[in-house]
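> With the sequence up front, the predicted model follows.
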Amino acid sequence: MAEFVHTQLNDGIFIITLDRPKANALSLEMVKSLQGAFKEAAHERLARVVLVRGEGDSFSGGQDVFEILKAEGISYRKHMLETYNPLVIQIRQLDLPVLAEIRGTVAGAALGLALACDLRIASDDARFVVGFLGIGLAPDSAVSLFLPALIGLGRAAEAAFTNEPITAQQALSWGLVNRVVTAEMLQSSAYEMAKTLALGPVHVMGLAKRDFNKAIYPNLEQVLDYEAHIQEIARLGAEHQEGVHAFVEKRTPDWGKC
């Protein structure tokens, strides 16, 4: 596994850890490594549950914006079809329960990865940020599907349009996460939750997950494909250029000039 994604297996728990400086921002290399990690989990006969976590103070701040700047002229549609889209599908199609351990900030594409997981446990200081519109992009990584399915369209639209973070307590009351614990207790609580799952009938859990996919997310692949199409349109817009440069320059975007 690559330098910024680590895996280990304990007590039937296949642990995937994001570990990259600056809030575990997702690079192309990391996403490819995550694809490899979930493939490894699928083929590990001793794995009974997958636990996804971020090293340090944040789960992940989402796509590395500086990598976007360096890749001038890249097709966002092609990028999505090769990276986040297959990763989200991997998580949903994995016949094992997947638990996300979320502390600090989870934003953008990383929010999509967290929402693709079956269960989420968060620290009381966790913040859920849609993020995309802040850099002049539309939601991708199935956020446009998962978020309204979990908290309702009105709340999802407000979170997306305003870019205001959803607090841990809001996330709990709205059904975005299953549990909230103190930051000090998060790692041990997530492990115990995963351990409880690992002691259960995980093969039937996998079948139940297929049921949920069919009932709730039957059009997942079509949504991901459409998001990639929309993102390519957004990439060419003046608002994206303004949003990215404002992010890099650490200033408020001037949308009025776009």
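Yep, that arrived.

> Please count neighbours and contacts with C-alpha atoms only from this point.
Noted.

> ok, I15 - contacts?
By C-alpha atoms under 8 Å, 6 or more residues apart in numbering, the residues touching I15 are H6, T7, Q8, L9, V50, L51, V52, R53.

> switch to 7 Å and redo it
Counting by C-alpha atoms under 7 Å, 6 or more residues apart in numbering, I15 makes contact with T7, Q8, L9, V50, L51, V52.

> Helix, strand or coil: sort out it for me.
strand (DSSP: H, G, I helix; E, B strand; the rest coil).

> Same list (the contacts of I15) but as CSV, adding distance to T105.
Output for these, formatted as CSV (distance: C-alpha to C-alpha, whole Å):
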residue, distance to T105
T7, 22
Q8, 24
L9, 26
V50, 21
L51, 18
V52, 14
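
> Buried among these? Need that as a selection in ChimeraX.
ChimeraX command restricting the contacts of I15 to the buried ones, with burial defined by 16 or more other C-alpha atoms under 10 Å:
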select :7,9,50,51,52
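
> Which stretches in the stretch 151-258 of the chain count as helices?
Here the stretch 151-258 of the chain has its helices, by DSSP state H, counting those that start in this stretch, at 153-162, 168-174, 186-198, 202-216, 220-235, 238-249.

> Below is structure B, check it against A:
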Amino acid sequence: MAELLVETAGAVRTLTLNRPARLNAFTASLHAELRKALAAAMEDEGVGVIVLTGSGRAFSSGQDLTEDLPRDADGGIDLGPALERDYNPLIRQIVGAPKPIIAALNGPAVGAAMNIALACDIVLAARSASLQEAFARIALIPDAGGTWILPRLIGPKRALALMLTAEPVPAEEALRLGLVYKLYEDATFPEEVAAFAVRLAQGPGLAYRLMREAVLASSGNDLETQLALEAALQRKAGVSLDFREGVAAFLEKRTPRFKGR
């Protein structure tokens, strides 16, 4: 059985973690498949939006702890190589992607899977979904970018509380905290996600890329630097075919037909 399912519908590429018997826990092979599929989607000009979701009743339970992990000279488990080989490249790939990535939480996103989801641009959740920084339960610290992403989303105090307590955050609470953008009923979740992704994929792809670039840079810029970056990126947007189409559609009172350039 394939560990990752890849499906394309129009301009939407859906990547489904497919280890339901293990709650879609990550292994080295699943990581490799996912990174390969993400790279292919980013290079495919016909793909406008990427959706990452899980099969069965979970988004992902995080790292598969039954996997044969590297050991140090004394025989103890060494988690460093797995992070450097698998998780860190994946987070860099997601955060630096030129196209919007939607995390569709069909169920719990636990441990590293929570942080992979939060690295995506938009998080949609089924009502039964939850997020959990479960690392403290096995005496580890959050990884996969969690200590960088979560404090920036909800502040250091609240982020540290979620890390220290390892308490699950139900979807409704995650929505209130701003970790989730929209919440849907379980029964209609796949259809709602598909419709949302289609609408997003019909948007201006070049502007999306520039928005992502600006937001990513903002965390390290002061106001003046960010204003200068906005001006430079807006120049690029202003000479695009999409901008011309957007203005024409506005004046003609019709729906724009963006081309992503």
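Right, received. Where do you want to start? All values reported here derive from a predicted model rather than from experimental measurement.

> And the TM-score between these chains?
Superposed pair, TM-score by TM-score structural alignment, normalised by the length of the first structure: 0.80. Supporting alignment: 217 aligned residues with a C-alpha RMSD of 1.6 Å.

> Between the helices of the stretch 151-258 of the first structure, which one is closest to G62 of the first structure.
helix 238-249 (13.3 Å; C-alpha to C-alpha).

> what separates that closest one from the chain centre, distance-wise?
Chain-centre distance of helix 238-249 of the first structure: 22 Å, with C-alpha atoms, centre = their mean, to the nearest Å.

> quick check, nearest of the contacts of I15 of the first structure to L18 of the first structure?
The shortest approach to L18 of the first structure among those belongs to V52, at 7.9 Å (C-alpha to C-alpha).

> wait, is the closest one part of a strand?
Yes. When three-state DSSP is applied, V52 of the first structure is found to be in a strand.

> Excluding sequence neighbours, find me the nearest residue to the residue nearest the centre of the first structure.
Taking C-alpha atoms, centre = their mean, the centroid of the first structure lies closest to L113, which sits 2.3 Å from it. Of all residues not flanking L113 of the first structure in the chain, V88 sits nearest, at 6.3 Å (C-alpha to C-alpha, 6 or more residues apart in numbering).

> One more: L176 of the first structure?
L150 (5.8 Å).

> which residue in the first structure lines up with L233 of the second structure?
In the first structure, nothing lines up with L233 of the second structure, judged by TM-score structural alignment.

> show me what contacts L233 of the second structure?
Applying C-alpha under 7 Å, 6+ apart, the residues near L233 of the second structure are L210.

> check which helix or strand covers it.
helix 223-238 (DSSP states H and E).

> Buried residues in the next helix or strand after that helix, which are they?
The helix or strand immediately downstream of helix 223-238 of the second structure is helix 241-251, counting by DSSP H and E. Neighbour-count burial for helix 241-251 of the second structure, counted by 16+ other C-alpha under 10 Å, picks out D242, F243, E245, G246.

> Next up, the contacts around F135 of the second structure.
Contacts here follow C-alpha under 7 Å, 6+ apart; on that basis F135 of the second structure touches G111, I141, P142, A166.

> make that I166 of the first structure, sorry
Contacts for I166 of the first structure were tallied using C-alpha under 7 Å, 6+ apart; they are R127, F128, V129.

> pretty sure the second one is touching G104, no?
No. With contact defined as C-alpha atoms under 7 Å, F128 of the first structure does not count as touching G104 (8.5 Å).

> what about the equivalent of the residue nearest to L113 of the first structure over in the second structure, is that helix, strand or coil?
Matched by TM-score structural alignment, V88 of the first structure corresponds to I91 in the second structure. Secondary structure, three-state DSSP: I91 of the second structure is helix.

> try I121 of the first structure
strand.

> What's the match for it in the second structure?
In the second structure, the residue paired with I121 of the first structure is L124, using TM-score structural alignment.

> ok, now which ones touch its match?
Contact analysis of L124 of the second structure by C-alpha under 7 Å, 6+ apart lists A103, A104, L105, V180, Y181, K182, L183.

> Counterpart of the fifth one over in the first structure?
If you follow Y181 of the second structure across to the first structure using TM-score structural alignment, you land on N178.

> Hmm, its match is touching L119, no?
Yes. Using C-alpha under 7 Å, N178 of the first structure is in contact with L119, at 6.4 Å.

> higher neighbour count, those two?
Neighbour tally, N178 of the first structure and L119, criterion other C-alpha atoms under 10 Å: the higher count belongs to L119, 19 against 14.

> my guess is that one contacts I102, does it?
No. At 10.6 Å, L119 of the first structure does not count as touching I102 under the criterion of C-alpha under 7 Å.

> quick one: the aligned partner of I149 of the second structure in the first structure and V204 of the first structure, what's the gap?
When the first structure is aligned by TM-score structural alignment, I149 of the second structure is paired with F146. Look at F146 of the first structure and V204 of the first structure: by C-alpha to C-alpha, to the nearest Å, they are 23 Å apart.

> The two: which is more packed in?
Set F146 of the first structure next to V204 and count neighbours by other C-alpha under 10 Å: F146 wins out with 22 against 12.
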